[in-house]
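Q: with the sequence up front, the predicted model follows.
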Amino acid sequence: MSVPHPDSVGETRAAAPVAARRPSTWHGQGPVVAVVALGGGTGATARYAASLLWPAPAGGFPWAVFWVNLAGCAVIGVFMVVITDVWAAHRLARPFFGTGVLGGFTTFSTYAVDIQRLIDAGRPRTALAYLCATLFGALAAVWLAVAATRRVLAWRQR
């Protein structure tokens, strides 16, 4: 009589193990990348339209970019409160609207280029005013939008 091998006691013979398949990174991130790109194109197009409607004079204060950045920051504040406190958003809502649309709409790279253009045009005080007004205005816009949105939501819940 033969003694069974200790590893095979109570086991039936099975096929060779198959390596577990991991989903590709692209499969999981592909939809996110796609909605960010789509939203970014949409937001950048809206910003470009604003700059065509309200062009900045050479050496003048770039009002269109200033107001676009402040408006975009305010909308970001409202959006973040709504999707975190009120609405269980789809997993692609934040990448599409927050990162894509609003990221493409607001333009802090153009803001930096505008500051350099103002300096090159011999307008350092205007450049400094633009730098400070945009920085503080954007922060204030987000803060005020978050506070106002939370206050409206609290009032509606009464």
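A: Thanks, I have it.
Q: from now on I want contacts and neighbour counts done on CA atoms only, so please keep to that.
A: Noted.
Q: which parts of the chain are helices?
A: Assigned helices in the chain, in chain order: 25-53, 63-81, 93, 102-105, 108-120, 124-156 (criterion: DSSP state H).
Q: pipe the ones you listed into TSV and attach mean neighbour count per row.
A: As requested, the helices of the chain are exported to TSV (neighbours: other CA atoms under 10 Å):
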stretch	mean neighbour count
helix 25-53	16
helix 63-81	20
helix 93	16
helix 102-105	26
helix 108-120	16
helix 124-156	16
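Q: show me what contacts residue 110?
A: residue 65 (CA atoms under 8 Å, 6 or more residues apart in numbering).
Q: state the distance from it to residue 29.
A: From residue 110 across to residue 29, the span is 28 Å (CA to CA, to the nearest Å).
Q: likewise residue 134?
A: Separation of residue 134 from residue 29 (CA to CA): 33 Å.
Q: how about residue 150?
A: Going from residue 150 to residue 29 by CA to CA gives 32 Å.
Q: then this one, side by side with the first:
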Amino acid sequence: MKIALCGYMASGKSTVGQLVAEKLNLEFIEIDLEIQKKENLSIAEIFSQKGEIYFRKQENLALKRILKNSKNAVISLGGGTPCYANNIELLKADQDLDLVYLKLTAENIKNRLWLEEKNKRPLLSHLSEEKLEEYIRKHLFERQFYYLQSDFKIDANFKSVEQLSDEIIYLFK
């Protein structure tokens, strides 16, 4: 059993994924952490030193390794993972994997990012609050095509980590 969580940044993929993995006694894999370990750089450093194209290539290679080498795991994808290279095809082709989309409104994503994480995200740190929501809306529109190919779509608005993890686990019982 492999469960991959997708969704926009700050949608809860890592936090919820860790709890789901813990409750199901599965390995937890976060694609961004795998890239950081391999590159010995933070995501922000990779973007600033090597650029987004380099990062997306590494993301694709990491996804291929994870899908090949993992049997029972919960995988937290990066926000853009399904949208680049042939990643959505790789995810959909894996017969043992179910893709779960954690869906949030642009406003809720903006609130999470603005309050908690904006300065940790290299693509966002320079944006005003108004520009941040505009940026998110544009990205959500572009990425919806990929996210909506998920096997399951979960409304993650106003739900706790515990509620979301239980909802995901219920899908696989």
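A: Great, that's in hand. Computed from a predicted structure; not experimentally measured.
Q: what's the TM-score for these two chains?
A: Scored against TM-score structural alignment, normalised by the length of structure 1, the superposed chains reach a TM-score of 0.30; 82 aligned residues with a CA RMSD of 5.2 Å.
Q: give the next helix or strand downstream of the longest strand anywhere in structure 2.
A: What stands out as the longest strand in structure 2, according to DSSP state E, is strand 97-103. Next along the chain after strand 97-103 of structure 2, taking DSSP states H and E as the criterion, comes helix 106-112.
Q: what is that next one packed up against?
A: Counting contacts by 3 or more CA pairs under 8 Å, 6 or more residues apart in numbering; DSSP states H and E, helix 106-112 of structure 2 is packed against helix 129-147.
Q: which of the residues in the helix it packs on are classified as buried?
A: 129, 132-137, 140, 143, 146-147 (16 or more other CA atoms under 10 Å).
Q: now the two most distant members of the residues you listed.
A: Within the buried residues of helix 129-147 of structure 2, two members stand farthest from each other by CA to CA: 129 and 146, at 26.0 Å.
Q: how close does the closest residue to residue 146 of structure 1 other than its chain neighbours sit to residue 151 of structure 1?
A: In this structure, residue 146 of structure 1 finds its nearest non-sequential neighbour in residue 77, 4.9 Å apart by CA to CA, 6 or more residues apart in numbering. Going from residue 77 of structure 1 to residue 151 of structure 1 by CA to CA gives 13 Å.
Q: ranges for the helices of structure 2?
A: According to DSSP H, the helices that structure 2 contains are 13-24, 31-39, 43-50, 52-69, 87-93, 106-112, 129-147, 161-171.
Q: other SSEs contacting the fourth one?
A: Translated: helix 52-69 of structure 2. So helix 52-69 of structure 2, by 3+ CA pairs under 8 Å, 6+ apart, packs with helix 31-39, helix 43-50, helix 87-93.
Q: could you do the first one as well?
A: Using 3+ CA pairs under 8 Å, 6+ apart as the contact test, the elements touching helix 13-24 of structure 2 are strand 2-6, strand 27-30, strand 73-76, helix 161-171.
Q: take those and lay them out in JSON lines including mean neighbour count.
A: Converted to JSON lines, the helices and strands packed on helix 13-24 of structure 2 look like this (neighbours: other CA under 10 Å):
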{"stretch": "strand 2-6", "mean neighbour count": "24"}
{"stretch": "strand 27-30", "mean neighbour count": "20"}
{"stretch": "strand 73-76", "mean neighbour count": "26"}
{"stretch": "helix 161-171", "mean neighbour count": "15"}
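Q: rewinding a little: what is the nearest of the buried residues of helix 129-147 of structure 2 to residue 90 of structure 2?
A: Set against residue 90 of structure 2, the nearest of the buried residues of helix 129-147 of structure 2 by CA to CA is residue 146 (12.2 Å).
Q: if we can go back for a sec, other SSEs contacting the longest strand of structure 2?
A: Strand 97-103 of structure 2 packs on strand 2-6, helix 87-93, strand 152-155, going by 3+ CA pairs under 8 Å, 6+ apart.
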